[in-house]
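Colleague: Got a predicted structure here, sequence first:
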Amino acid sequence: MGEWFPRLYDTVMKPLERRKFKQIRTKLVEQATGRVLEIGSGTGANFPHYSNAVSVEAIEPNPVMRERSYKNRLESAAPIQVWSAHAEELPFQDNTFDSIVATLVFCTIPDPLQALEEIRRVAKPGAAILLFEHVRVNQAVMEKAQDILTPVWKHLCDGCHLNRDTLATVKQAGIRISSVESFYKGVFITVIGNTGTRRQAPCPDSR
């Protein structure tokens, strides 16, 4: 991956952040409590909004983005540690986190279902799942446009898929969804849910 995308990311996103995204992030991220895991923290746009977290462990595989997130780390009310790691192989023990946050990242994760399975592994039973993503739009013309544009968009924007049906993948992973809110005619959504309670292995027959 070239360095131009992470270096220009904040500049390109600034109009959307000012217009709406900052408000969406604030409302979503302030719901993260306890020990928090953030997936794909990028340049740290969420960091200033962790008003109710005890601590935050964030993963970000791109070194340029990690470096550029330092300023936002200083603005956080919670201590934040950023790790170089991929979502499909998280460097944390089972049942560690109370809340999971991911914003505008599942479009780029190579194996989003595996990432969600890893998230469920490291999350405590019933942990909050807080997502903000752009997704495949349920409208024929838009779906076709997203499919046509995705190959070029992936090349230009660090593997970003315009046509990912992330909500369906979240459901497939067994996340319990309590609310979904859409923005910009369904191009962007927030998802609030939890990991539920894991099925326990049956006890051996003691008879």
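Modeller: Structure received. Numbering: from 1, shown residues only.
Colleague: Going by C-alpha atoms from here, please, whenever you check contacts or count neighbours.
Modeller: Fine.
Colleague: What segments of this structure are helices?
Modeller: For the chain, applying DSSP state H gives helices covering 4-16, 22-29, 63-68, 70-74, 112-122, 140-156, 166-172.
Colleague: Nearest to residue 48, out of those?
Modeller: helix 70-74 (6.2 Å; C-alpha to C-alpha).
Colleague: what comes up buried for that closest one?
Modeller: 72, 73 (16 or more other C-alpha atoms under 10 Å).
Colleague: Buried deepest among the helices of the chain, which one?
Modeller: helix 112-122 (a mean of 20; mean count of other C-alpha atoms under 10 Å).
Colleague: Pick out the residue closest to the middle of this protein.
Modeller: Centroid-nearest residue in the chain: residue 102, 1.6 Å away (criterion: C-alpha atoms, centre = their mean).
Colleague: got the contact list for residue 75?
Modeller: Residue 75 makes contacts with 47, 48, as judged by C-alpha atoms under 8 Å, 6 or more residues apart in numbering.
Colleague: That one and residue 46, how far apart?
Modeller: Going from residue 75 to residue 46 by C-alpha to C-alpha, to the nearest Å gives 10 Å.
Colleague: structure B:
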Amino acid sequence: MGKLFAKIYDIMMQPLEQKGLTELRKNLIRNARGKVLEIGSGTGLNFPFYERADKVIAIEPQPLMMNRSLIRANDALVPIDVVLADAEEIPFQDNTFDTVVGTLVLCTIPNPLKTLEEIRRVCKPHGTILFLEHVRLDRPILGRIQDWLTPIWKHVCDGCHLNRKTVELINKVGFKLVRKKQYCKNLLLEIELLNSK
């Protein structure tokens, strides 16, 4: 499924991007400053929006997605290096990054808690973590529908979980919540965290 998903990802996302997702990406990314790590950068849809970063290192575990992102990396306003790597084992030293960014990625990573711990490790003390994530709805019927659809959805969408309780996972790691905005009736969250280690 990975090869096909990489080929159709941009086409599949286009209607959502046009309905407002691109604007949400822009609003999130404009807060990324200094040396930035982007996890699960996919085809590089965030790359055009980095303006205030000094440098971005983007990690992506799937070679085809990474290769598709290289054109956007070359056209970006700031230097972007794309590295084939897994967010569950980030290949950088402790306290390396001023900002860490993830958009629509924690839903797909097999062990999101391990990834959050790795983010905490590589982000500098008092550094910023920025997420844009879809989450499980806290409503009995809709949440159950997400639970029911997730096994099928994971197969079709390359491992994406519709029902991740992302905020609960974030709270376990110990980040300090700076800001949380909800969109699409709480299905989509924009989260800014402080690495208060």
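Modeller: Alright, I've got the coordinates. Keep in mind that this is a model prediction, so the values were computed, not measured.
Colleague: on that earlier part again, is it possible to get JSON lines of the helices of the first structure that adds distance to residue 88 of the first structure?
Modeller: Shown next, in JSON lines, are those (distance: least, C-alpha to C-alpha, whole Å):
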{"stretch": "helix 4-16", "distance to residue 88 of the first structure": "21"}
{"stretch": "helix 22-29", "distance to residue 88 of the first structure": "22"}
{"stretch": "helix 63-68", "distance to residue 88 of the first structure": "18"}
{"stretch": "helix 70-74", "distance to residue 88 of the first structure": "24"}
{"stretch": "helix 112-122", "distance to residue 88 of the first structure": "4"}
{"stretch": "helix 140-156", "distance to residue 88 of the first structure": "19"}
{"stretch": "helix 166-172", "distance to residue 88 of the first structure": "14"}
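Colleague: And those helices: which comes nearest residue 91 of the first structure?
Modeller: helix 112-122 (9.1 Å).
Colleague: Which elements pack onto the longest strand belonging to the first structure?
Modeller: Secondary structure of the first structure per DSSP state E: the longest strand is strand 123-134. With contacts defined as 3 or more C-alpha pairs under 8 Å, 6 or more residues apart in numbering; DSSP states H and E, strand 123-134 of the first structure has these neighbours: helix 22-29, strand 97-103, strand 188-194.
Colleague: Identify whichever of those lies nearest to residue 168 of the first structure.
Modeller: strand 188-194 (11.4 Å).
Colleague: relative orientation of that closest one and helix 112-122 in degrees?
Modeller: 30 degrees (axes from the mean of the first three to the mean of the last three C-alpha atoms, to 10 degrees).
Colleague: how close does strand 188-194 of the first structure sit to the second structure?
Modeller: Strand 188-194 of the first structure differs from its equivalent in the second structure by a mean of 0.7 Å after superposition (mean C-alpha distance after the TM-score superposition for the first structure).
Colleague: Show me what that strand is in contact with.
Modeller: Contact with strand 188-194 of the first structure is made by 28, 126-135, 167, 175-183, as judged by C-alpha under 8 Å, 6+ apart.
Colleague: Could you rerun that using 7 Å?
Modeller: For strand 188-194 of the first structure, the external contacting residues (C-alpha atoms under 7 Å, 6 or more residues apart in numbering) are 126-135, 175-183.
Colleague: just checking, residue 143 of the first structure touches residue 136?
Modeller: Yes. Judged on C-alpha atoms under 7 Å, residue 143 of the first structure makes contact with residue 136 at a distance of 6.4 Å.
Colleague: From residue 34 of the first structure, how far out is residue 8 of the first structure?
Modeller: On the measure of C-alpha to C-alpha, residue 8 of the first structure and residue 34 of the first structure end up 32 Å apart.
Colleague: Over to residue 172 of the first structure?
Modeller: According to C-alpha to C-alpha, residue 172 of the first structure stands 26 Å off from residue 34 of the first structure.
Colleague: do residue 127 of the first structure as well
Modeller: Going from residue 127 of the first structure to residue 34 of the first structure by C-alpha to C-alpha gives 10 Å.
Colleague: which neighbours do these two share?
Modeller: Going by C-alpha under 7 Å, 6+ apart, residues that sit against residue 127 of the first structure and also against residue 34 are 98, 99.
Colleague: Just want to know which of the two has more residues nearby.
Modeller: residue 127 (25 against 15; other C-alpha atoms under 10 Å).
Colleague: Look at the residue nearest to the more buried one when sequence neighbours are not counted and say how many residues are nearby.
Modeller: Counting by C-alpha to C-alpha, 6 or more residues apart in numbering, residue 98 is the residue found nearest to residue 127 of the first structure once chain neighbours are left out, at 4.8 Å. Close neighbours of residue 98 of the first structure, defined as other C-alpha under 10 Å, add up to 23.
Colleague: residue contacts, the residue of the second structure sitting at the aligned position of residue 98 of the first structure?
Modeller: Using TM-score structural alignment, the equivalent of residue 98 of the first structure in the second structure is residue 98. Contacts for residue 98 of the second structure (C-alpha under 7 Å, 6+ apart) come out as 33, 34, 35, 36, 123, 124, 127, 128.
Colleague: can the residues you listed go into CSV with extra columns for distance to residue 162 of the second structure?
Modeller: Shown next, in CSV, are the contacts of residue 98 of the second structure (distance: C-alpha to C-alpha, whole Å):
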residue, distance to residue 162 of the second structure
33, 30
34, 32
35, 31
36, 27
123, 27
124, 31
127, 29
128, 26
